[in-house]
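# Predicted model and sequence below, questions to follow.
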Amino acid sequence: MGSSDPVRVPVREPVRRVVVGVDGSPTSHAALRWAAGYARETGAVVEVVYAWDTPSSAGWTGPAIDPEFDLEQAHERFAAELQSVFGDERPAGLREVLVEGDPSEVLIRASEGADLVVVGRRGRGGFARAMLGSVSQRVAQHAACPVVVVRPEQTPDAVR
């Protein structure tokens, strides 16, 4: 190979990354199942984000979290949630992300560089009749990539 020969660098397809927010609610379980089905069909990696916000004394209206809630408790809840959704057959390519912070802000930041964000229609907070929860609405409005909002009755077969 002479000095004027071009250097050939193998081109790799970028890893597709799907971010899904979970909070223990049935709609977040549906979103997680949907994201796993989508990933299976497309070869994407699923980044499962569990975010919690420690309540402040003024005006916080999210799910009740003990102010002493810590990373160990978050990890236990997260592991229980994954077990609840997948049992012992967790899909390959599942990445766990635990972050203390406002869930909508955490998901919006995670959307940067992602191919897709998946959220449940409504999570733990809010009004039962609301079309979208506050987190899903904020993520849909501000994410850096497309957003799928999943209803509880949607299944992985709906990916097609």
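Ah, there it is.
# When you work out contacts or count neighbours from here on, use the C-alpha atoms and nothing else.
Noted.
# Determine which residue lies closest to the centroid of this protein.
With distances taken as C-alpha atoms, centre = their mean, the chain has residue 20 as the residue nearest its mean C-alpha position (1.6 Å).
# another one to put next to it:
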Amino acid sequence: MNTSEQSGQSEEPRRIVVGVDGSPTSYEALRWAVRQARLTGAKLEAWGAYDVPGAVGWSASGVDAAFDPQQARQAVSDEIRAVMDQSGDVPFEEHVAPGNPAAVLTEASVGADLLVVGSRGRGGFASLLLGSVSQQCAVHASCPVAIVRPGTTAA
């Protein structure tokens, strides 16, 4: 009997959070996280986030009337499942949330054992001004962060 069983407390399962944005590097991060979850017996949480175009920022243009949040959620969900359907034996949860990706992942990292992100995602010029998602997560996450670089995982 381990100490937590003796005290009547149940031990929380290990939890790995991974950010997915549809970029090749985020797929590598997801595959890396799957292998880490398999090695550690952790549950995997795959997180995607989307911002409503033009809804935030001091210099933002008007909100894109053609933007469909449900379509954005479905696209992120499809991207997560494209990789997870190949993993088979790793328990996972899929989450898609509106908001800044770094903020969504930082919040999801609370109570996690590890946060995994790709080193470069779909960002563009704005990410150069504001700091990349991986940099923001490395600074603000509530747990250790693994940043997966291109070419670190097998296809």
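Right, received. Where do you want to start? Because the structure is a prediction, the values reported are computed rather than measured.
# what does stretch 94-105 of structure 2 correspond to over in structure 1?
Residues 96-107 of structure 1 are matched to stretch 94-105 of structure 2 when aligned by TM-score structural alignment.
# Kindly report the same for stretch 40-53 of structure 2.
Counting by TM-score structural alignment, stretch 40-53 of structure 2 sits on residues 42-55 of structure 1.
# still on that earlier bit, can you mark which positions in the match of stretch 94-105 of structure 2 are buried?
97, 99, 103-107 (16 or more other C-alpha atoms under 10 Å).
# what's the answer for stretch 109-122 of structure 1, then?
Those would be 110-111, 114-122, for stretch 109-122 of structure 1 by 16+ other C-alpha under 10 Å.
# now stretch 17-31 of structure 2
17-22, 24-31.
# likewise stretch 147-155 of structure 1?
Buried-residue list, stretch 147-155 of structure 1, by 16+ other C-alpha under 10 Å: 147-152, 155.
# Nearest spatial neighbour of the corresponding residue of structure 1 for residue 19 of structure 2, chain-adjacent residues omitted?
Here residue 19 of structure 2 is matched to residue 21 in structure 1, going by TM-score structural alignment. Spatial nearest neighbour of residue 21 of structure 1, excluding adjacent residues (C-alpha to C-alpha, 6 or more residues apart in numbering): residue 49 at 4.8 Å.
# my guess is the one you found meets residue 94, correct?
No - taking contacts as C-alpha atoms under 8 Å, residue 49 of structure 1 lies outside contact range of residue 94: 10.5 Å.
# and the aligned partner of residue 121 of structure 2 in structure 1, how many residues sit next to it?
Structural correspondence for residue 121 of structure 2 with respect to structure 1 (TM-score structural alignment): residue 123. Residues within reach of residue 123 of structure 1, counting by other C-alpha atoms under 10 Å, total 25.
# Tell me the secondary structure at the residue nearest to the centre of structure 1.
Under DSSP: H, G, I helix; E, B strand; the rest coil, residue 20 of structure 1 falls in the strand class.
# nearest residue to it other than its sequence neighbours?
residue 118 (4.6 Å).
# So residue 98 of structure 1 belongs to a strand, correct?
Yes - checked against three-state DSSP, residue 98 of structure 1 lies within a strand.
# Spit out the contact partners of it.
49-51, 71, 74-75 (C-alpha atoms under 8 Å, 6 or more residues apart in numbering).
# Now do it against residue 150 of structure 1, distance only.
21 Å (C-alpha to C-alpha, to the nearest Å).
# Structure 1: helices as residue ranges?
Along structure 1, the stretches classed as helices by DSSP state H are 26-42, 71-86, 103-110, 134-142.
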